[in-house]
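> Take a look and give me a structure for this.
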Amino acid sequence: MKRFYTLAIVLFALSASTVLSQDTPSQDSVSGEIRNYMVVPGDKIEGKVMGEDQFSFLAYVDENGNFTVPFDEEPIAAKCRTEMDLRAEVTKRVAKYVRNPMVSVYVSARRKPQPVTVSGEVRNPGGVELRREARLLELIAFSGGVNEDAGGTVRLIRPQPPTCADPEDQAEWLKESENGTEIPSRMYSLSGIRSGVNESNPVVLPGDIIVVEKASPVYINGEITNPNGVYIKEGGLSLTQALAMAGGVRAKAKIKDVKIYRKRADSPERDVISANLELIKEKKEKDPMLEPYDIVDIGTKKKSVGAILLEAVLGGARSGALSLATGGANRVLY
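Down below sits the predicted model:
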């Protein structure tokens, strides 16, 4: 099921038409937008040689990752190389004709990158076109932040490996894919993302999909004021918190034996956990933390022997009174 859910998210991202773009920079500033930017097919490369205008050139990187210059027949490999790398290569070729050439080579226009899609429980879901390096926290904030239905987790999906991906890093992504899905993804906690630590707040790449997960439900029924579902938000949810959110237990509630039915991994069966609310209140028992899709059942407490006898006596008295009131023919007083 999760695999189909992930695929659906990817299809939505690919078909999304709403794009939230940051300010568009001038083409002359492209080279400085991303430090150590690696050239990809479709990029526009410009080169100049000081005092030697005949060696100036403008070229586009072809689909094979190469470009050519008018003064040399041999193509120059550009894919996944930096401007510094290309400047060194072009300088070597110009040096065949000019002594100690002063060469500048820069990317004057980048191929339009795929937008990052931010979806799920954010205030302004949509696409964001990256014009510089950005991390997960910044993109969530750029999309208005999380809404009140957000849980505590964020999924980062990478449908396609970046053009210049580090093979070792990509292998790690593949290892962490869930349920055998072919679309690598990683899970991050909101609290970790907000901490700003790089390991929990990764750099997001063009084409990535960010999904802020909805809070998971917990179901409460039985002797409770408002039997319903409540949601586990960031930070978790304890049993007593959930019961308070549902209005509290009724007077007839069996508070010494509250049952929590918990899903087993890869099994339709559920484990049963018992909790004593009295002991929890007295801090003699730990308040259990609930997990997604737990079912909390508040039973009805059994009546004591005294209560049963009292009901029997009161019931008999009521029955006798009713019999006296209705039994036999009424006498008439004239």
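> hey, let's count contacts and neighbours off CA atoms from now on
Noted.
> what about Val19, neighbour count?
14 (other CA atoms under 10 Å).
> does it really touch Gly126, like I thought?
Yes - if you go by CA atoms under 8 Å, Val19 and Gly126 touch, sitting 6.0 Å apart.
> so how far is Ala251 from Glu311?
Using CA to CA, to the nearest Å, Glu311 is found at 18 Å from Ala251.
> again, but for Val154
For Val154, the distance to Ala251 equals 40 Å [CA to CA].
> now do Pro227
Counting by CA to CA, the gap from Pro227 to Ala251 is 15 Å.
> got it, and Glu172?
Glu172 is 54 Å from Ala251, by CA to CA.
> and if you look at Gly47?
Per CA to CA, Gly47 is found 82 Å from Ala251.
> ok, the two, which is more surrounded?
Taking other CA under 10 Å, Gly47 and Ala251 do not tie; Gly47 has more neighbours (20 against 12).
> Can you give the distance from stretch 319-326 to the centre of its chain?
69 Å (CA atoms, centre = their mean, to the nearest Å).
> neighbouring contacts of stretch 226-237?
149-153, 190-191, 215-221, 242, 245-248, 289-292 (CA atoms under 8 Å, 6 or more residues apart in numbering).
> I have a second one here; can you model it like the first so I can compare?
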Amino acid sequence: MKTSGHWMAAGLLALCAGLAGAAEVLLGPGDVLRLSVHGSPDLSVETRVSESGAITFPLLGQVAIGGLSVAAAERKIGSLLEKGGYLKKAEVNMLVTTLASQQVSVLGQVNRPGRYPVEGRRKVLDLLAMAGGVSAEGGDLISLVRTRDGKTRRESIDVVDMVRKGELDKDVEVAGGDIIFVERAPRAYVTGEVQRPGAFRIERGMTVQQAISAGGGLTPRGSDNGMRVTRRDADGRAVTREVRSSDPVQVDDVITVRESWF
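Below is the predicted model:
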């Protein structure tokens, strides 16, 4: 069951879906373009932007347009046609049929994982909304992987905490090639004399008593005295000790409820 924080984040994601800016898309490698020149049907061509950011255009050969907007690329090709003496006035029209360079991958625990176009200014919440929001198995944390100036960095963002505190400055802008990965919600396990033993989702500030409730509560033979938890220590060794019902639950804990002696 999702907490109020999850519903708050889901509402914001839905709202953000329509709030992206209207800045022009910049062309990049992999984009497929359809070009035509008014009055010169022989100059019509469909081409793909190469890894170096160039296209092949009739009469001109290789033309570098990577990083330009559609309008700027149209002007550049028109200017080259005029300066080369091919046309007195070149009216170039460019249509982007596949926007491959400006796509962000949204993966992990979202309802519609896939690649989504970055049309204009888009932020993390925008892309999560486009991917249908965080799924029931998703956690509060997302990983944002970005490559800038040849260096790849990973940043972790707590989406629910960001929304609760209103710190939307952490809702960073994304660009083509970025990867958003929604982590699976942390899990722990309850076993022994509970109604529904097995894995459960750890909510913020969850206690052992709440974990037992997530397992359906005690069986008629269960005892809330002498409960034990098995967890990994700093060296990765499994250590078992007794816990109280008010103790916090940690990731991958195994809580064992023992049978009452009476």
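> Can you pull the TM-score for these?
Here the TM-score for the pair of chains, by TM-score structural alignment, normalised by the length of the second structure, is 0.61; 233 aligned residues with a CA RMSD of 4.5 Å.
> element containing whatever residue of the second structure lines up with Arg262 of the first structure?
In the second structure, Arg262 of the first structure lines up with Arg231, judged by TM-score structural alignment. Taking DSSP states H and E as the criterion, Arg231 of the second structure maps to strand 228-232.
> cool, Arg75 of the second structure as well?
With DSSP H and E as the test, Arg75 of the second structure turns up in helix 70-83.
> Can you list the buried residues in stretch 14-32 of the second structure?
Across stretch 14-32 of the second structure, burial judged by 16 or more other CA atoms under 10 Å covers 14, 16-17, 25-32.
> what's that stretch in contact with?
46-53, 65-70, 96-102, 118-123, 125-127, 129-130, 133.
> again, but for stretch 53-63 of the second structure
28-29, 43, 45, 47-49, 64-67, 77, 80-81.
> can we see that at 7 Å?
Residues from elsewhere that reach stretch 53-63 of the second structure (CA atoms under 7 Å, 6 or more residues apart in numbering): 28-29, 43, 47-49, 64-66.
> mind listing the helices in the stretch 151-300 of the first structure by residue range?
Under the criterion DSSP state H, counting those that start in this stretch, the stretch 151-300 of the first structure contains helices at 167-175, 190-195, 239-245, 277-281.
> Trace Arg81 of the first structure over to the second structure, please.
With TM-score structural alignment as the criterion, Arg81 of the first structure matches Leu68.
> Skip the chain neighbours and tell me the closest residue to that match.
Leu26 (5.3 Å; CA to CA, 6 or more residues apart in numbering).
> any idea how far that neighbour is from Gln250 of the second structure?
45 Å.
> With Val174 of the second structure instead?
Applying CA to CA to Val174 of the second structure and Gln250 of the second structure gives a distance of 32 Å.
> If you count surrounding residues, which of the two has more?
Val174 (23 against 18).
> Tell me who's in contact with the equivalent of that one over in the first structure.
Aligning on TM-score structural alignment places Val174 of the second structure opposite Val203 in the first structure. With contact set as CA under 7 Å, 6+ apart, Val203 of the first structure has these partners: 133-136.
> repeat that for 6 Å
134-135 (CA atoms under 6 Å, 6 or more residues apart in numbering).
> again, but for Gly108 of the second structure
So Gly108 of the second structure contacts 181-182 (CA under 6 Å, 6+ apart).
> The same query, at a cut-off of 8 Å, please.
Counted by CA under 8 Å, 6+ apart, Gly108 of the second structure has contacts 138, 181-184.
> residue boundaries of the helices in the stretch 1-150 of the second structure?
So, for the stretch 1-150 of the second structure - with DSSP H, counting those that start in this stretch - the helices run 4-16, 70-83, 124-130.
> Give me the mean distance between the last one and the first structure.
With both structures laid over each other, helix 124-130 of the second structure and its partner residues in the first structure are 3.4 Å apart on average (mean CA distance after the TM-score superposition for the first structure).
> Who are the packing partners of that helix?
helix 4-16, strand 103-108 (3 or more CA pairs under 8 Å, 6 or more residues apart in numbering; DSSP states H and E).
> And for the longest one?
Applying 3+ CA pairs under 8 Å, 6+ apart, one finds that helix 70-83 of the second structure contacts strand 92-98.
> Doesn't Gly316 of the first structure belong to a helix?
Yes - Gly316 of the first structure forms part of a helix when assessed by DSSP: H, G, I helix; E, B strand; the rest coil.
> measure it to Lys303 of the first structure for me?
For Gly316 of the first structure, the distance to Lys303 of the first structure - CA to CA - is 18 Å.
> And these two? Which one has more around it.
Between Gly316 of the first structure and Lys303, counted using other CA under 10 Å, the more crowded position is Gly316 (12 against 9).
> Which position in the second structure pairs with that one?
Gly316 of the first structure maps onto nothing in the second structure, by TM-score structural alignment.
> Which residues are in contact with Gly316 of the first structure?
Counting by CA under 8 Å, 6+ apart, Gly316 of the first structure has no contacts.
> how far away is it from Leu322 of the first structure?
As defined by CA to CA, Gly316 of the first structure lies at a distance of 10 Å from Leu322 of the first structure.
> repeat for Pro41 of the first structure
Remark: distance between Pro41 of the first structure and Leu322 of the first structure (CA to CA) = 96 Å.
> swap in Gly229 of the first structure?
46 Å.
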